[in-house]
Each structure stands twice: as structure tokens, then as C-alpha cells.
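Novice: Here is a sequence with its predicted model. Questions after.
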Amino acid sequence: MTQDPRALLRHLYDVAVARALPDRVLAQHLPPPPKGRTLVLGAGKAGGAMARALEAAWPREARLSGLVITRYGHNPPGYAPERLEVVEAAHPVPDEAGRLAAERMLAMTAGLTADDLVICLISGGGSALLSLPAPGLTLEDKQAINRALLKSGAAIGEMNCVRKHLSAIKGGRLAAACAPAQVLTLLISDVPGDDPAVIASGPTVADASSCTDALAICRRYGIELPPAALAGLESGAFETPKPGDPRLAGQRLVMLATPQQSLEAAAAAARALGIEAHILSDEMEGESREVGKVQAALARAVARRDAPFSKPCVILSGGETTVTVKAKGGRGGRATEFLLGAAIALQGEPGVHLLAADTDGIDGIEDNAGAIVTPTTLARAAALGLNAQRELDANNAYGFFAPLGDLVSPGPTFTNVNDFRALLIL
């Protein structure tokens, strides 16, 4: 193989992202127009791109209206909605723009009939973007709880269990409000296991979890709840629509893109270049730096002993790891923290190169998607006076990789199938 390792890793990331772009995967799943009207509702980092793909494919003569919420800066350049409205709001901590849009969205469901069709466009990030507090809660309450959850190290399923029980629109409530209309939900998955009830906190999916579960999660991670939230969870007043709820009967769910599909696309691209590819899992969770250490050990075994895989090869994985924030002032998300943990464990292992990046183009709240680790990373950092362990302890992985010029910064990709990690062993 003569291709530069950095270029190869970036190529695999680009292929994985391309597999999940709405323009490529949405149109073939659209039904014919209904007898009544078609209402489009949606939220997520891919929301703008999904709206664009739907609007382009929907017959010009057919009635179409609706509202979709996406993250600031994530509406595709050049897309000027004609029949739909796209609103931008904050992520990962919700803001007033998201609250107002969610309130309007719920109001749009009034007067729907059995002849009408609601197409819901749901993708990762929708939970924060679609923020309508449960009765008695304020946006400030939701913001404080969300910040605490993000710093706690809770898994995405746990966070979304809490979010849906403190919401007036998530956890199946949006679909319930659409009854008796037909509901088609088109999803792009960003969660381990592709559970539609977890993606964006499942606004159109019956919720099998309970208020008791949400309360237990808050207590497990020491999340302080305002009195109204505590009362609603303890009494069961904030319970969500459950499986079997007649208001949700007959709706359809279609998964447009998943992390596994993107990993398979990247693996095929590697093999086309003569590099054997192995997919570990699309469901990896855990503390980012610890997952980094584990994958570093695997890469080292391949580099030194050709086991359990023979080199040259690339090892791919997805999922959603977490970062427990223990220091103030640091910068970086789960991709760069994974890489810094791996770099320290590898100690410059010859022939091992890593890329980790979020497929939405944004690592946490930063301006990068991730970064790259090479055999010279630690040596180059030391020459600049950077101590890898000190930066990791400070949760400052961004501050470590930025001076090295090793950040991966594609900008918003207009989709989201979660983490992408590639270990190249030569």
C-alpha cells in the first residue's frame, strides 16, 4: 500500500458519512400522497438535509407543509425551503428557539384526520432540539438537567429515558398527538442498537421505560431535579405512551441509515484499496478514554504479533462513548478523548494510525469532528511542551490535538450515524 495513512483514514471516514446522507437514502422510502394532506414534522442534526431530500422528491402538485428543527449551522448550503419550514436551534443544550419550534410543531397536529399523512423526519440530536418541557417545568429546568446529564457519564439510552419523561413531546407523545392520521417515521440512527425509541428520545415511538426508571437514573448519577420534575416522576404524572397505546396503532417506522451500514461501506472501501477490514461493533459504549486504551491494546497486538488479525488491516467500530467531565475549562468531545487515551496507551507504536470522528462533523460542542493519531503524535506533542496525561486529566483533548494540526474538521455533514473509529495497522 502506497497511500498516505492519513489520507486513507480520512477517505474511510468520508465514505462512512456519504453512506448516510439523506439525499442518497430517503426518496425510495416515500409513499404516494394520501387522500388528505401531508404534514412533515422532524428534528435532528440531519433534519435540514432530510427536509431537502423529501421536498425534492415529493410531487409538486401534492399538498405538503410542515416544520423541521435542526442544529444551528446544519441546514445545507443553498437549500431554500419552498413548502416546508426549517428552524435552527441549539444542541446539545436546548434553547428558546427549540422550545418555541417544538410548541408550534405540536400545535400543527390539531385537526388531523384519518385521511392525512404525517411524515416524521427523525435523526440524532433531535432530543435537545425538540425541547418542550413537561407541565410545570421551565426551559431553564430542562437546560440544567441536560447539562448535568451530559457531564455525568450516563449512556445515551439513560439520558434519553430521563429526557422523554420530562418532555411534553418526546417518548411517543408526538405520534399520539397526530392520531388518527397515518404516521410514517423515517429515521437516521445515531444510537447503539438502532432502537427507534432512543433515537431523539423517540417522539413517535411507544416507550417501554417508566418514570421509576428515569428517577433511578437521576439518583444513580446524582442529577439534581427541581421540585416539579421530582413530583412528576414520583407520582407517575409524567408517564409516556406505552406499547399497545391505540393512538400509536398502525404507524410505520423506516430506518434510512445506521452506523453498521456506514461501517460496512467503509470496510468495502478499504478492501477495494487492498486493505483487509474488520468491524468490531457498531454498539460500543463506555468511558471514551478507557475504550481508547482497550482498542490501543488490540492494535498493538496486531502490530506486534499479527493477532487476532493480520496486518496490514483496518479495524472499524462505532457506537457512542461518553466523557465524564472532571475538570473545568477543558475542550474536546468523546472522539478526541478516545484518541488521547489511545495515544497514551500506544506510546508511539510503529505502524499504528488512528482516526476517530463524529459523523455529524461536530465532536461535542467543538468545531472539529475528531482527530488523527500517528506513531509520532506523542513525540511531536512533547516537542511543543504538551503533556498528554496532563491534558487528558484536564479533559482538554482538543487543546492537545489542535497545536499538532491533527484535528479532523469537515464542518457539518448534514447527517449523523454517531461515532466512527478506524485503527490502521501497517
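Specialist: Yep, that arrived.

Novice: can we go C-alpha only for contacts and neighbour counts from here?
Specialist: OK.

Novice: Tell me how many other residues surround Gly319.
Specialist: If you count neighbours by other C-alpha atoms under 10 Å, Gly319 ends up with 23.

Novice: and if you look at Phe338?
Specialist: 30.

Novice: quick one: buried residues of the helix or strand where it lies?
Specialist: Phe338 belongs to helix 334-346 when assigned by DSSP states H and E. By neighbour count with 16 or more other C-alpha atoms under 10 Å, helix 334-346 contains the buried residues 334-346.

Novice: Can you tell me which helices and strands it packs against?
Specialist: On a contact count with 3 or more C-alpha pairs under 8 Å, 6 or more residues apart in numbering; DSSP states H and E, helix 334-346 meets helix 288-305, strand 352-358, strand 370-373, helix 377-383, helix 388-393, helix 397-401.

Novice: now that helix against strand 352-358, angle please.
Specialist: 160 degrees (axes from the mean of the first three to the mean of the last three C-alpha atoms, to 10 degrees).

Novice: the inter-axis angle of helix 334-346 versus helix 288-305?
Specialist: Using the same axes, to 10 degrees: helix 334-346 against helix 288-305 is 40 degrees.

Novice: Please state the offset of helix 334-346 from the chain centre?
Specialist: 20 Å (C-alpha atoms, centre = their mean, to the nearest Å).

Novice: what do you get for stretch 101-112?
Specialist: 25 Å.

Novice: Quick one: residues contacting Ser409.
Specialist: Gly361, Ile362, Asp367, Asn368, Ala369, Gly370 (C-alpha atoms under 8 Å, 6 or more residues apart in numbering).

Novice: The structure to be compared is supplied as follows:
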Amino acid sequence: MNAPAPFDDARARALLRSLFDAAVARAQPAQVIGQCLPPPPDAACGRTLVIGAGKAGGAMAAAVDALWPADAPLSGLVITRYGHTPPAYAAQPGRIEVVEASHPVPDAAGLAATARLMALTQGLTEHDLVLCLISGGGSALLTQPAPGVTLADKQALNKALLKSGAAIDEMNTVRKHLSAVKGGRLAALCAPARVVTLLISDVPGDDPQVIASGPTVPDASTCADALAILDRYGIAVPPAARAGLESGAFESPKPGDACFAGNEVHMIATPRQSLQAAAEAARAAGLAAHVLGDDLEGESRTVGQVHAALARSVARHGEPFTRPCVILSGGETTVTVRHASPGRGGRAGEFMLGAAIALQGQPGVWALAADTDGIDGVEDNAGALITPDTLGRAAALGLKPGEFLDRHDAYGFFSAVGDLVITGPTFTNVNDFRAMLVV
């Protein structure tokens, strides 16, 4: 490893952005999906249907369409977030229709698209192949409430869960039990066709049951689990939803159910793979790289404070890592909204604001945190970046970072100091990316 040239602010910023870009590039569907595509069925007796949902859904559909034999029949429908259809595929649509809907709270467009997707599964036979393209965000995009539960009910519950601080596996346990399509039910609709699910993971642990609420895989959680989560966080439950959960009427298909016989699941991109790609890029630049983990969870600001303490120890004492180095981590933190009038921002921004305050202007430390889908929460930024002079520049503007953190307004803070990271949609999604450069 060659020693890196000295770092100034511009070089540090560029290095951190290049590491984020390397992580995103590793998870691009066009680069990874081909190795898991099965051969087409015999066109004389079977057909191939492509369905799915997620923030990477449009790019996954475009990749499948490009790689699938031109003379092999292919059709289907995939749902993605507004603005997340790759421009080339939007300009020249292919054999797979891509429909856009709302995330993270479902809307009528998602409801209508899901109904159309479900209708496409009617009449499938054992000779047919279903390719199911699933990525993070599918829980909101693939929306068909359980009997008696309305779209308004689902929207209210989603909003409450997002503000509660519940972990992603807890939120998706609730979502799948109040759904007519998630939690393995989409696989049941496709039976007896063969289902091959291609997954891009955005959840800690890469559990297929959690990614997009597992529409095509067995669900080991129960209605009782879902109800316990709602009660634990004090979330109001509509009468029809509570009745379905308490009676077990909303139970999901379990491991061993015949509807999953012969189905396959392939994980084509994961947070760890993207972090490893970033680490390789850092080492190529002459820096030691340390991956703390791809599944870190917890309150965003608290995780930021812990990362800051580690970076300060490295900067001041050369422990537990030797300078210069890059510290990488991934996972999905949470933001528990306690302010009556919260500001703007997402997990990555809140992590960065907590870290900036804890670093106290530590010399030689730069950091970037961003969501790999290019959208931090519901804003137009992927995340934010901090430098040794972040707090100094904020003070010169009369900004008090603690006040911004108290009202969950990381977007407002980093916008004012000019340190938002704006990438636009990346057309993939392997969760949060965090990198700290210590020199």
C-alpha cells in the first residue's frame, strides 16, 4: 500500500464521495443480476412473468429486459418509487412495464398498481416462470391492505411506525400481517408456477423475510408478534386491523407451506458487498480501511456520537486504528420523532449532525453518511458531509446545531452550511452508507 498524498479539504471530500460511488456501483442491477437469471421456460408450454417492487425495481426490470433473450417471451409489471425509473428505460420502455408510486407512505397509485400486478398472476401454471424483483422500499410500494383495512388505515400506521423508532424488522412484521400481498402471499398467488426471487438487500442481516416484507418467502412471524409491536410503541390500531390480528385471520403463509415448493431465492446485492467495494477503493488510494459492520442499528444521533468517539480516539491516540484510515459502516438506524413540529431530514442527516456535535471540530476528521438509494428520508439529498470546520462555519452563520438536532432538522442545518450530499436517485438500494476519514 502506497502512502497517500496529504489531504486538504477538497481532496478529503472527493475521496469520501468516491467511496460512496464505489459502494453504489457494486449494487447496480445491471452489474449483478445476470449471474442469477434462470433459463427461459419452453415457450411452447410456458411463459415468463416479471413482477416486483422496490426502489431498485426500475433498474432491475431494465437489466432483466436487456439480458433476457430477444426471442423469449417476457412481460410483466414492476413498481418503483416516483422518479426512480432509469431515464433510458422511461424514454424507451421495454417488455416490462414500470409503474411509479409513493414511498415511504403508500398512495392510491401504489394500490392500483399492486392490484394490476396481482391480476397478472391469475392463470399461471406449473409450466410458467415468475421472476420476482424485490428491493428495499417494496413494503410501501407493494400495497394491498388485508380485508377490512383501508388505504387510509395503512397510511396512518406507516406514518406512526416511521416516527416511533421501531426497527425495520418490527415495522415489516406489522406491514406484512396487514397486507394481502406481502409476507409470502405473493408466492401463494403465483402457485403453481415456479417463482425465482432476485433480492437486493437493504436490511441488517439480509433476511429475505424482512426485505420489502418478504412477499414471496415464508414468514415465521405471527399476528401476535405484529400486535405486540403496535402495542409496545403505543400505536393506535384501527378496529378491523386489531380484530384480524387478534383472531389470527391475518396470519401469513409459514415455512413448509406447499406454495413455496420449488421456489428459489437469490441475493444479488448486499450492504456488505458494497462496503467491501468501498474498502477496496480506499485501499487503492493508499488508506487502511476498517469495516465496522453492515448491520449497525440504533438511534441515528447516538450511532453518530459513537462513530465520532471512535474517530476522535484514532485522531488523538492512534487507537484502535492507525492514521490515516477510513472507517466504514452500514445498516439501518432509526429516528424517534419527539418534537411536536419536526424539521426536515432523514437517518443519514441525523447521524451526521449527532457526529458533528460529538466531534467538536476535531482536526483531521471528515465524514460522509448517505442512503445508497440517493434519498435520505423524503428529501432531495442522499445525506450530508462534515469537515473539521463544520461547527465553526455554522457558528459564523449564527446556527446552533443542538437546536437543529432537537427538532430533527438535519436537512436545514446542512443546507445552510452547504454540506448536503445530493446525488439524485441511484436506482439501487443497499441501505445506509457511512465513511469517516481520519488523517
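Specialist: It's in. Keep in mind that this is a model prediction, so the values were computed, not measured.

Novice: TM-score for this pair?
Specialist: Once superposed, chain against chain, the TM-score is 0.99 (TM-score structural alignment, normalised by the length of the first structure); 426 aligned residues with a C-alpha RMSD of 0.7 Å.

Novice: so where is the helix holding Phe338 of the first structure in the second structure?
Specialist: With TM-score structural alignment applied, helix 334-346 of the first structure matches the range 347-359 in the second structure.

Novice: And for that stretch, what's in contact with it?
Specialist: Looking at what lies outside stretch 347-359 of the second structure - C-alpha under 8 Å, 6+ apart - the contacts are 300-309, 312, 333-335, 367-371, 376-377, 382-386, 390-391, 401-402, 405, 408-411, 414, 432.

Novice: same check, this time on stretch 381-399 of the second structure
Specialist: So stretch 381-399 of the second structure is in contact with 9, 13, 346, 348-349, 352, 356-357, 360-376, 400-401, 413-414, 416-417, 419-424, going by C-alpha under 8 Å, 6+ apart.

Novice: Can you turn the buried subset of those residues into a selection I can paste into ChimeraX?
Specialist: In ChimeraX syntax, the buried subset of those is picked out as below (16+ other C-alpha under 10 Å):
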select :13,346,348,349,352,356,357,361,362,364,365,366,367,368,369,370,371,372,373,374,375,376,401,413,414,417,419,420,421,422,423
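
Novice: Neighbours of the closest residue in space to Met1 of the first structure that isn't next to it in sequence, how many?
Specialist: Spatially, and ignoring its direct neighbours in sequence, Met1 of the first structure is nearest to Gly274 (7.3 Å; C-alpha to C-alpha, 6 or more residues apart in numbering). A total of 12 residues lie near Gly274 of the first structure under the criterion other C-alpha under 10 Å.

Novice: Please apply the same query to Pro92 of the first structure.
Specialist: The burial count for Pro92 of the first structure: 18, using other C-alpha under 10 Å.

Novice: Show me what it lines up with in the second structure.
Specialist: Using TM-score structural alignment, Pro92 of the first structure pairs with Pro104 in the second structure.

Novice: and the residue nearest to Lys170 of the first structure when sequence neighbours are not counted, which of the three is it?
Specialist: In this structure, Lys170 of the first structure finds its nearest non-sequential neighbour in Pro203, 3.9 Å apart by C-alpha to C-alpha, 6+ apart. Using DSSP: H, G, I helix; E, B strand; the rest coil, the structure places Pro203 of the first structure in coil.

Novice: From Ala134 of the first structure, how far out is Pro203 of the first structure?
Specialist: According to C-alpha to C-alpha, to the nearest Å, Pro203 of the first structure stands 13 Å off from Ala134 of the first structure.

Novice: Compare these two and say which one has the larger neighbour count.
Specialist: Higher neighbour count among Pro203 of the first structure and Ala134: Pro203, with 30 against 22, using other C-alpha under 10 Å.

Novice: thinking again about what came up before, tell me which of the helices and strands packed on helix 334-346 of the first structure sits nearest to Gly222 of the first structure.
Specialist: The closest of these to Gly222 of the first structure is helix 288-305. By C-alpha to C-alpha, the value is 20.4 Å.

Novice: Show me what Asp202 of the second structure aligns to in the first structure.
Specialist: By TM-score structural alignment, Asp202 of the second structure lines up with Asp190.

Novice: For that match, grab the count of nearby residues.
Specialist: 32.

Novice: what does Ala27 of the second structure align to in the first structure?
Specialist: That one, Ala27 of the second structure, aligns with Ala20 by TM-score structural alignment.

Novice: which residues touch its match?
Specialist: So Ala20 of the first structure contacts Ile188, Leu256, Ala257, Thr258, Ser262, Thr415, Asn416, Val417 (C-alpha under 8 Å, 6+ apart).

Novice: picking that back up, can you confirm the match of Asp202 of the second structure is in a strand?
Specialist: No. If the criterion is three-state DSSP, then Asp190 of the first structure is coil and not within a strand.

Novice: Report the contact partners of it.
Specialist: Ser123, Gly124, Ile199, Thr258, Pro259, Gly319, Asn416, Val417, Asn418.

Novice: Now which residue in the second structure aligns to the last one?
Specialist: It refers to Asn418 of the first structure. By TM-score structural alignment, Asn418 of the first structure lines up with Asn431.

Novice: burial of that match, as a residue count?
Specialist: Neighbours around Asn431 of the second structure, by other C-alpha under 10 Å: 26.

Novice: got a list of contacts for stretch 68-81 of the first structure?
Specialist: Contacts for stretch 68-81 of the first structure (C-alpha under 8 Å, 6+ apart): 40-49, 51-52, 55, 84-91, 98, 101, 121, 125-126, 129-130, 412-414.

Novice: ends of it, how far apart?
Specialist: 11 Å.

Novice: Quick one: residues contacting Asp116 of the first structure.
Specialist: Asp116 of the first structure neighbours (C-alpha under 8 Å, 6+ apart): Pro34, Lys35, Gly36, Arg37, Thr38, Leu39, Ala181, Gln182.

Novice: Quick check: the first one touching Val118?
Specialist: No. Pro34 of the first structure is not in contact with Val118 according to C-alpha atoms under 8 Å; the separation is 9.8 Å.

Novice: higher neighbour count, these two?
Specialist: Between Pro34 of the first structure and Val118, Val118 has the larger neighbour count (other C-alpha under 10 Å), namely 25 against 15.

Novice: ok, whatever residue of the second structure lines up with the more buried one - contacts?
Specialist: In the second structure, Val118 of the first structure lines up with Val130, judged by TM-score structural alignment. The contact partners of Val130 of the second structure, taken as C-alpha under 8 Å, 6+ apart, are Thr48, Leu49, Val50, Ile51, Cys190, Ala193, Arg194, Val195, Val196.
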